[in-house]
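>>> generate a structure from the sequence data that follows.
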Amino acid sequence: MTAETGGRDVHTVRFPDAEPPEQVDVLIAGAGPVGLAAAIELHARGVRVAVVDQAREATLVRAGAMGHTPRVVEHFRRWGVLQAIRAEWTFPPEWNQGIRLVTSLTGHELVPHQRPSFGGAGRAGEEALRRPQSALQQVFLRHLARHGVPVAGGHRVTELSQHNEGVDVVLAPGRIVRARYVLGADGGRSTVRRLAGIEREGEHAREKRLRLVVRTGDISDRAGPAPSGTNLVFNQRADGFLAAISSREWRVYAGPYPLDYEPSEAELLDTARAAFGFDLELELASATTFYHATRIAETFRAGRVLLAGDAAHVRTPGGNLGEGFGDVANLGWKLAAVLQGSAPEALLDSYDQERRRHNWRIADFALARSRRNQAALADIRRIGVPDDADVSAEAQRRRAAIGARLVRDRVGADGVTFDERYDDSAVIWYEDGQLDAEPPWRADVYQDDPRPGHRAPNGVLDPHGTTLYDRIGNGFALLVLSPDRALERELAAEAAVRGLPFTLVHLTDPRAREVYGEGIVLVRPDQHVAWRGGVLPAGGAAAVFERVLGAGLPAEPADELVSASAGE
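The predicted model follows:
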């Protein structure tokens, strides 16, 4: 920790120097946050899992996703890593003041910013966090080490050979690992995706931007001891995020630029200084290119090879890591059920059905938002952002006009955060007429909806702060709002026969009943409603679980299995 600020020094994440096991249930390629999270998810479900990565370390200065939504925090809480992530501050906690829209770090506020008052705690599901990816990796690696899950750096996947019993994975310089399944979580340029023969579709970029990480000295004399750690800057030289990574490192956006343009280091540093709003010595630690575009895999599953995170979907910045964690939650229980004999392999097809449709929905919104933002920036530049030192009436008028232009395009993201609905799945028991009657998905709207396919509404259950998700845990759950104990017993007995982890939750709180209504609600291990009702369908409880576990779905033909090497 640094004495002056309480922030954590920048660190390098070093992957263990180890040999992966020769045999494993699931081999994960990629030790980024999504790959490590998948290992946590699968290990918690009794799956033998190992992680490999071609790199030997990851560095904070690349600083990808830093903001984690309340939905992502729900996953952290279930994985048992939330408190460790909370403690992994890389910049002083008092810098966390929400997202400010400003002309520069020390400049003028363009849109009034309401800071939270010192006082009451929020409701369940409302916490969001800001931690860089490397902070998550540190926490995840420590968690996996405590549980004896092997992670090995310096092992590059070069060949995949699928067969009916599993996948033979060749790792450079020649080690072979036999896995029953392989999960590619190895980034946007995924080797696993390429070896599996999976193409991508979507819209190519028209321009590019750069994500800079710059190092500063002590700026407290100019910015104060507790500057805002997260800002959206709009001036004539800079626009986009100016966000603290540590007490000495900041992420800054530069561009947009034509695809073939290569800005000089001096140009990039001038942009960064404009974001701070005062002259200071800066070191350019890294500059990584990103694009306002959408590229999503044509399938998230090819036989025994599956994709998650950036390997499956890359889109214009904003939430892609969170969707990777959503992939993990959806896939984890399904892989475990298949490996443990509780479900047929066809259940894995529902991972592609559910997550790919959901990711397209989010990606379309993100790309449209990006283009709105670029149009707003063009308007702002036409208005002209006054110099911060200009406090004339005309400057104040123009700043007010810019603020009004920004407000005009602001769209809430409650739907993006929480409306993770699966409305085209073979393993969800939809109610008659449900899909025709549902309101269309909207990025800015979320309402608690307990119907099948929706994320089960969460809430606090007792005076001690226990949430519904805490009670549900990692398995299936039956939310009981009916006095009919026979229905409850039949479903619980069927789950026991199938060896499924299963929890009964009796919801007696009148507010919970207002949300969930009456009857019984079956919630999957990924916190989505699978079935609800007051009467069992024909076939009884067995029929419900057959649907939810994918029984009766056609298996993927064996001739679709692939064999490939990196040299092909």
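>>> contacts and neighbour counts: CA atoms only from here.
Noted.
>>> if we ignore the residues flanking it in sequence, what's nearest the residue nearest in space to the middle of the chain?
The residue lying closest to the centre of the chain (Cα atoms, centre = their mean) is residue 322, at 1.0 Å. Distance criterion Cα to Cα, 6 or more residues apart in numbering; nearest residue to residue 322, sequence neighbours excluded, is residue 72 at 5.9 Å.
>>> which other residues reach the helix or strand harbouring the one you found?
Per DSSP states H and E: residue 72 is located in helix 70-79. With contacts defined as Cα atoms under 8 Å, 6 or more residues apart in numbering, helix 70-79 is touched by 40-41, 82-83, 125-129, 322, 325-326, 329, 417-418, 469-470, 473-474.
>>> sitting in helices, which of those do you find?
The helices, defined by DSSP state H, take in 40, 41, 82, 83, 322, 325, 326, 329, 417, 418, 469, 470 from the contacts of helix 70-79.
>>> I have a second one here; can you model it like the first so I can compare?
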Amino acid sequence: MRDVHVVPFPSDALPDDVDVLIVGAGPVGLAAAIELSSRGVDVAVIDRAREATLIRAGAMGHTPRVVEHFRRWGVLQRIRDEWTFPPEWNRGIRLVTSLVGHELAPTPTRAGRFSSEEALRRPQSALQKVFLEHLAFRGVPVAGGRELTAFRETAEGVDADVSGVTVRARYLLGADGGSSSVRRLAGIPRDGERATEKRYRLIVRTGDISDRVGPAPSGTNIVFNQKASGFLAAVSTREWRVYAGPFPLDHVPSDDELLDTARAAFGFDLDLELASSTTFYEATRIARTFRSGRVLLAGDAAHVRTPGGNLGEGFGDVVNLGWKLAAVLAGHAPDSLLDSYDRERRPHNQRVADFALERARRARLALADVRAIGVPDDADLGPAAQRRRAEITARLAADRVDTAGVTFDERYDTSPVVWPSGGLGAPWRADVYEDDPRPGHRAPDGVVDPYGGTLYDRIGTSFALLVLSPDRGVENAFLDAVGDLPFTVVHLDGLRDRYGADNVLVRPDHHVAWRGDTLPAGGATAVLDRILDRSPRMTDFFPPPGLNTRGTVLVVPGRGENQRTYARLGARLAADAYHVRVLSGVDEVAGAAADPDLVRPLVLIGADTGAASVGALVADGRTAADAVVLAGLPGYGTQGPESWDEELDTRTHCPTHRGVLTAEATPGALSTAVDSALLDAAYGSTADLPHLLLVGDADPYADRAALTRVAKALPRARLAVVRDGHHDVLNDLQHRSVAAEIVGFLEALRDSDPLVPFVSVESSAW
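This is a model prediction of the structure:
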């Protein structure tokens, strides 16, 4: 039978030059090396420890989503083979009064409804051993006894000082734990809730206790009694992980105090040796950014939270980042693609951290209730004791929560590098998950051949186009556009309804990037440009140095416009001390509005279709904005200009704006019909949120009667009609007056505390 391993790191000399230098040889750092090296990236790993000290209370349970990663990395079977206690000890997670006590409520092992894989229990020691062996086979250096002491960013990369040696790397990845030296040297602060007490995860060694617990005891238990609480889980046949505490932050418990709690978890007196103890806290500490220039953070270096699935979150970071770094280093994408790593992972990590902290608080209350009921002695089998155990069982059942959303719902639907899907869908929930094939969501997996091969096996490390109909036009367009980007085409029958489209583009991290029956304007190239961040991206305009930011404005462009068309408006509002962020579409609103660095009040400005979409978001209550500006809100029906010159005339008479539109012309954009559902929501809104409605009196697309009605129906609104203004009213000849009108609106917001009706409805003779 295997015991817990202590494995020295390979003594390979570090290269002088490397694509990615990874700091930290824990599971996340080693996983990053596997992920990147599998994509042809030259990597090296350093750690200040000389060996992997594996007798510690690391992660043990791995979700089906994590097991999917193990399978793609080619290490799954070797991890399975590294069992450190007999697999027959795995009986699910049992809620018990002690290891030899009474079962309060069994937790059944759930089948993998959403995955081809099942959850797996192996101690962190097994993972690190297999990862190190895998990297040694690939020739990836993992050097122990090497400490990062400083680094300097250059135009080409990072010069890292490592124990007296300089290593040149294109990127530096910090995977060096909660006290990350990389994060500290990069000057990246953390935010979140601090703990008010502390607990300990212990590894204790036993002798042969089979005479008390039998030859096959339950390997995973959650204990509830008057002295012990939390996990009691086998790490090997002689080592067990057990929790102790809580203790005051300033209290340092003795070994005897910790071991006394451990014995209570076993439920009988036994000799125990304390092999290791690790402090943990019910807290949340998340880095303000996961990327600073050429420095990136993953795992606990980026986010520390209440225990329970943390390692899986770190693996999720690695998988999200891996393909992006590989694409940038191979020249398939600009460096800016790496910004989406922070945009996608940090909101997800925050959601999960918030859930974990709330769950820990509920568990603390449940434990208090259990102990108030009073856990009977295990030997007490009387009626009163049985009644109390039944009462405890009912109390614990009330707090049982499924975590399917935590396991599978790594949604990136507000990401700038997925194709907009036209809606955010149901809010994220920790306890709910359903396969969702919309862009940004995890592509539904499944077996694609009768011999066990899965869709994820077929995708491998590439982008994949799923072709779900006989038509191969989209497939051929992508094959013409991808160049040497790693790309595969998968033909599948009978899955069209499951994915909701004839064609689905899946990213290498298994998330849907685009889906459709036909390609959008710009074709396959336009799709790839957005997914790889090669298209125009979100643009920020900041107040001049020395001025305090007075608020934030998010701008959503309309048909045929992009971020560059709002350069003058952005610069003008920024000069009045407002931070202006121009988005590429309404799907970025939620992600942008969640940025913790934005200054309130937060105002959404939508133009044309952007106005319709923003109006619909506000009407549905799906935005955290403080106010909204709807500019050039179109009417129902289509009005197709007969020529590009006519379209320019209906848009604007401003030569600067016409020049920007002509430089990147999308003729016929105004002929595209606006979704009537969006218009219904915008025009029918009675949202109690301040509105400024801007419209040009020479706008041929405006529905004048409908605009007047909505202005009068809204509780707080101003309808401003711009004389001689055309459809692109924010960018027409009158843009100075329009900017002044918006600034006046913003100042009225700032002066209202709380926001109260500050203008009366005004209509116009048009």
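>>> list the TM-score for the superposed pair.
The TM-score (TM-score structural alignment, normalised by the length of structure 1) is 0.93; 540 aligned residues with a Cα RMSD of 1.6 Å.
>>> in structure 1, where's the longest helix?
If you go by DSSP H, structure 1 has its longest helix at helix 349-383.
>>> show me what that helix is packed up against.
strand 294-297, strand 301-302, strand 313-315, helix 320-339, helix 393-409 (3 or more Cα pairs under 8 Å, 6 or more residues apart in numbering; DSSP states H and E).
>>> helix, strand or coil for residue 162 of structure 1?
Using DSSP: H, G, I helix; E, B strand; the rest coil, the structure places residue 162 of structure 1 in strand.
>>> which part of structure 2 matches stretch 203-223 of structure 1?
Mapped onto structure 2 using TM-score structural alignment, stretch 203-223 of structure 1 covers residues 193-213.
>>> buried residues of that stretch, list them for me.
Buried residues in stretch 193-213 of structure 2, counted by 16 or more other Cα atoms under 10 Å: 197, 198, 199, 200, 201, 202, 203, 204, 205.
>>> so which of those residues comes closest to residue 375 of structure 2?
Within these, the smallest distance to residue 375 of structure 2 is 21.2 Å, found for residue 199 (Cα to Cα).
>>> wait, what's in contact with the counterpart of residue 381 of structure 1 in structure 2?
Matched to structure 2 by TM-score structural alignment, residue 381 of structure 1 sits across from residue 371. By Cα under 8 Å, 6+ apart, the contact set of residue 371 of structure 2 is 225, 226.
>>> stretch 405-422 of structure 2: how far from the chain's middle?
8 Å (Cα atoms, centre = their mean, to the nearest Å).
>>> which residues touch that stretch?
Here stretch 405-422 of structure 2 makes contact (Cα under 8 Å, 6+ apart) with 63-65, 337, 340, 343-344, 348, 352, 424, 428-433, 438-442, 512-514, 527, 530-533, 537, 584-585, 587-591.
>>> got it, and stretch 185-194 of structure 2?
150-151, 183, 282-289, 292, 295.
>>> how does it look with 10 Å?
With contact meaning Cα atoms under 10 Å, 6 or more residues apart in numbering, stretch 185-194 of structure 2 is reached by 148-152, 174, 180-183, 281-297, 301-305, 350, 353-354, 357, 596.
>>> before we move on, back to that, roughly how far does the residue nearest to residue 322 of structure 1 sit from residue 477 of structure 1?
Residue 72 of structure 1 sits at a distance of 20 Å from residue 477 of structure 1 (criterion: Cα to Cα, to the nearest Å).
>>> got it, and residue 210 of structure 1?
Look at residue 210 of structure 1 and residue 477 of structure 1: by Cα to Cα, they are 45 Å apart.
>>> for residue 331 of structure 1, same thing?
Taking Cα to Cα, one finds residue 331 of structure 1 at 17 Å from residue 477 of structure 1.
>>> ditto for residue 443 of structure 1
In terms of Cα to Cα, residue 443 of structure 1 sits 28 Å off from residue 477 of structure 1.
>>> could you report the neighbour count for the closest residue to residue 565 of structure 1 other than its chain neighbours?
Excluding the flanking residues, the one nearest residue 565 of structure 1 by Cα to Cα, 6+ apart is residue 159, at 3.9 Å. As a burial measure, residue 159 of structure 1 scores 23 neighbours (other Cα atoms under 10 Å).
>>> do residue 268 of structure 1 as well
Neighbours around residue 268 of structure 1, by other Cα under 10 Å: 21.
>>> show me what it lines up with in structure 2.
The alignment partner of residue 268 of structure 1 in structure 2, by TM-score structural alignment, is residue 258.
>>> map residue 441 of structure 2 across to structure 1 for me.
Checking TM-score structural alignment: residue 441 of structure 2 goes with residue 454.
>>> surely its match is in contact with residue 532?
No - under the contact definition of Cα atoms under 10 Å, residue 454 of structure 1 does not touch residue 532, with a separation of 11.5 Å.
>>> what touches both of the two?
residue 523.
>>> which residues touch the equivalent of residue 501 of structure 1 over in structure 2?
Structural alignment (TM-score structural alignment) places residue 501 of structure 1 against residue 486 in structure 2. Applying Cα under 10 Å, 6+ apart, we find residue 486 of structure 2 in contact with 39, 327, 332, 460, 461, 462, 463, 464, 508.
>>> that older thread, how close does the match of residue 441 of structure 2 sit to residue 291 of structure 1?
From residue 454 of structure 1 to residue 291 of structure 1 the distance is 31 Å (Cα to Cα).
>>> the two: who's more crowded?
residue 454 (21 against 18).
>>> just give the closest residue to that one, not the sequence neighbours.
Using Cα to Cα, 6+ apart and skipping the chain neighbours, the partner closest in space to residue 454 of structure 1 is residue 421 (4.5 Å).
>>> now swap in residue 551 of structure 1 and tell me
Once flanking residues are discounted, residue 551 of structure 1 sits nearest to residue 344: 6.2 Å by Cα to Cα, 6+ apart.
>>> roughly how far apart are that neighbour and residue 491 of structure 1?
As judged by Cα to Cα, residue 344 of structure 1 and residue 491 of structure 1 stand 20 Å apart.
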